[in-house]
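>>> okay, predicted coordinates and the sequence, questions at the end:
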Amino acid sequence: MKKTDKPGQHTILNSDRMVALINLSGRQRMLSQRIVLNLMMSTHHPEALAHAKEALALFSQTHTLLVKGNHEYPGVYFAALEKVLFGPEDNEAKIRQFIQHCQQAISACESNQGLPAAMIPLLGEEASLIVAVLNQITVTYENESKHCELLRRKKQENLMSSIQKIAKEAKIVSFNAQVIAARSGDAGKEFAVVASVMTDITNEIEQLVAKALVSD
């Protein structure tokens, strides 16, 4: 598991990466139900066992990816997700237990040519429990996505504000330079041209910033 944000810091993923994480998390809910459904069907439909094994492998791989991360995904990288997975409810342990029970059921089916009757109510109960856990995780990702969007917008607004401030200061400097150039007569003509260009540039910057703020 990767360390979450330090106090005063917050990792902001781009929107595409957040959407990918939300989709992966949401797919886990679907896979969990597909695993259990195919296990239940395997007694009368042997081909369903292969579907259950395939879904369980994908479910297990995705869970490891979401928790530990890799070169593309960050793992457990923010405090709210860490709390949901490893907090008092220990949902990560529940997910691993679900994976283990499904593996045991698959092994039993392969050994005894059918799902043991004692496992049916257990799997049914876990199917309901695990989908609630996975839904909570997905909601946590969705809330993080909204929070990141607010942070991005705030950061952009602060940047635009800084640019506006610099542009205003530059305009004051260029105005003072034009005044000095005018008082210098012929000696200040070239300086006046530079000051005028500087004024035009600062005006253009202010217009671009204003346009950017409105378009957001």
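Noted; the coordinates are in hand. Quantities reported herein were computed from a predicted structural model and do not represent experimental measurements.

>>> from here on, contacts and neighbour counts on C-alpha atoms
Will do.

>>> what about the helices in this structure?
Assigned by DSSP state H, the helices in the chain fall at 15-41, 47-68, 79-86, 91-112, 119-183, 189-215.

>>> presented hereafter is structure B, for comparison with structure A:
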Amino acid sequence: MKENYCLQAALVCLGMLCHSQAFAPERRGHLRPSFHGHHEKGKEGQVLQRSKRGWVWNQFFVIEEYTGPDPVLVGRLHSDIDSGDGNIKYILSGEGAGTIFVIDDKSGNIHATKTLDREERAQYTLMAQAVDRDTNRPLEPPSEFIVKVQDINDNPPEFLHETYHANVPERSNVGTSVIQVTASDADDPTYGNSAKLVYSILEGQPYFSVEAQTGIIRTALP
């Protein structure tokens, strides 16, 4: 004789909620010049160093679905030749430049003006350039960088099937495998716990138990 059980399994999705103020000063990306030099011998064996400017990038991040009243600061471009007199103009081009991402050409601050969704697009490739404000003469070589959209836990997990049906023989031993349920989550699995799934049973206890990590449902009573 077999008894039929219809189990309703539920998910508890453990997510790490990101604060809207996720860009602490030390996390904000900056363009920093690097100095690649080689040594030459001068008079009486004196060692001289010749330096060459260049960009060094930190990857930029922006929180998805930011809903604050002001555009969110993504990062700042800066050149070591910028003395702060306003003679340098920073230019931004590439994916979303001028529409999603805008730049203050004097300070180099980059802001995101629109709400972004990582599930629609995970990153944007942009190009930075520093030019003379009066002549548009390039002062630094163009440099490509990436803005990554940082995930938040905004997608509820979903089962592959709406309802699961299973049969278990009468008087089965405790721990008998009944069925395995599977769910998925569209959040970024590489960022925090946004896409971490934990299975639990809302109805069916104490007769059944579920393995929190695998979704395997077993008998809990003889």
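Okay, I see it. From a predicted model like this one, the values you see are computed outputs, not experimental measurements.

>>> care to give me the TM-score?
Overlay of the two chains. TM-score (TM-score structural alignment, normalised by the length of the first structure): 0.23; 87 aligned residues with a CA RMSD of 5.6 Å.

>>> about what we covered before: save the helices of the first structure as JSON lines, and put in mean neighbour count too.
Formatted as JSON lines, those follow (neighbours: other CA atoms under 10 Å):
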{"stretch": "helix 15-41", "mean neighbour count": "19"}
{"stretch": "helix 47-68", "mean neighbour count": "18"}
{"stretch": "helix 79-86", "mean neighbour count": "18"}
{"stretch": "helix 91-112", "mean neighbour count": "16"}
{"stretch": "helix 119-183", "mean neighbour count": "16"}
{"stretch": "helix 189-215", "mean neighbour count": "15"}
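
>>> show me which residues of whichever strand in the second structure runs longest are buried.
In the second structure, with assignment by DSSP state E, the single longest strand is strand 2-14. Of the residues in strand 2-14 of the second structure, 7, 9, 10, 11, 13 count as buried by neighbour count, 16 or more other CA atoms under 10 Å.

>>> from those, which is closest to residue 165 of the second structure?
residue 7 (7.1 Å; CA to CA).

>>> I figured the closest one hits residue 203, correct?
Yes - the pair residue 7 of the second structure / residue 203 is scored as a contact, 6.8 Å apart, by CA atoms under 8 Å.

>>> returning to that earlier point: now the element after the longest strand of the second structure, going C-ward?
strand 29-33 (DSSP states H and E).

>>> packing partners for that following strand?
Here strand 29-33 of the second structure touches strand 55-57, strand 72-76, going by 3 or more CA pairs under 8 Å, 6 or more residues apart in numbering; DSSP states H and E.

>>> tell me what angle the last one forms with strand 29-33.
So the one you mean is strand 72-76 of the second structure. Per axes from the mean of the first three to the mean of the last three CA atoms, to 10 degrees, the angle that strand 72-76 of the second structure makes with strand 29-33 is 10 degrees.

>>> who are the packing partners of strand 72-76 of the second structure?
Strand 72-76 of the second structure packs on strand 29-33, strand 60-63, strand 109-112, going by 3+ CA pairs under 8 Å, 6+ apart.

>>> do the first one as well
Taking 3+ CA pairs under 8 Å, 6+ apart as contact, the helices and strands that strand 55-57 of the second structure lies on are strand 29-33.

>>> touching the helix or strand following the strand it packs on from outside, list them.
Counting by DSSP H and E, the next helix or strand C-terminal to strand 29-33 of the second structure is strand 38-41. Taking contacts as CA atoms under 8 Å, 6 or more residues apart in numbering, the residues outside strand 38-41 of the second structure that touch it are 47, 48, 49, 50, 51.

>>> what does stretch 190-208 of the first structure give?
So stretch 190-208 of the first structure is contacted by 163, 164, 167, 168, 170, 171, 174, 175, 177, 178, 181, 182 (CA under 8 Å, 6+ apart).

>>> try 7 Å this time
Taking contacts as CA atoms under 7 Å, 6 or more residues apart in numbering, the residues outside stretch 190-208 of the first structure that touch it are 164, 167, 170, 171, 174, 177, 178, 181.

>>> make a markdown table from the residues you listed and add distance to residue 124 of the first structure to it.
Formatted as a markdown table, the contacts of stretch 190-208 of the first structure follow (distance: CA to CA, whole Å):
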| residue | distance to residue 124 of the first structure |
| --- | --- |
| 164 | 61 |
| 167 | 65 |
| 170 | 69 |
| 171 | 71 |
| 174 | 75 |
| 177 | 80 |
| 178 | 81 |
| 181 | 85 |
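
>>> nearest to residue 111 of the first structure, of the residues you listed?
Among these, and counting by CA to CA, the member closest to residue 111 of the first structure is residue 164, at 72.2 Å.

>>> give the contact list for residue 93 of the second structure.
126, 127, 128.
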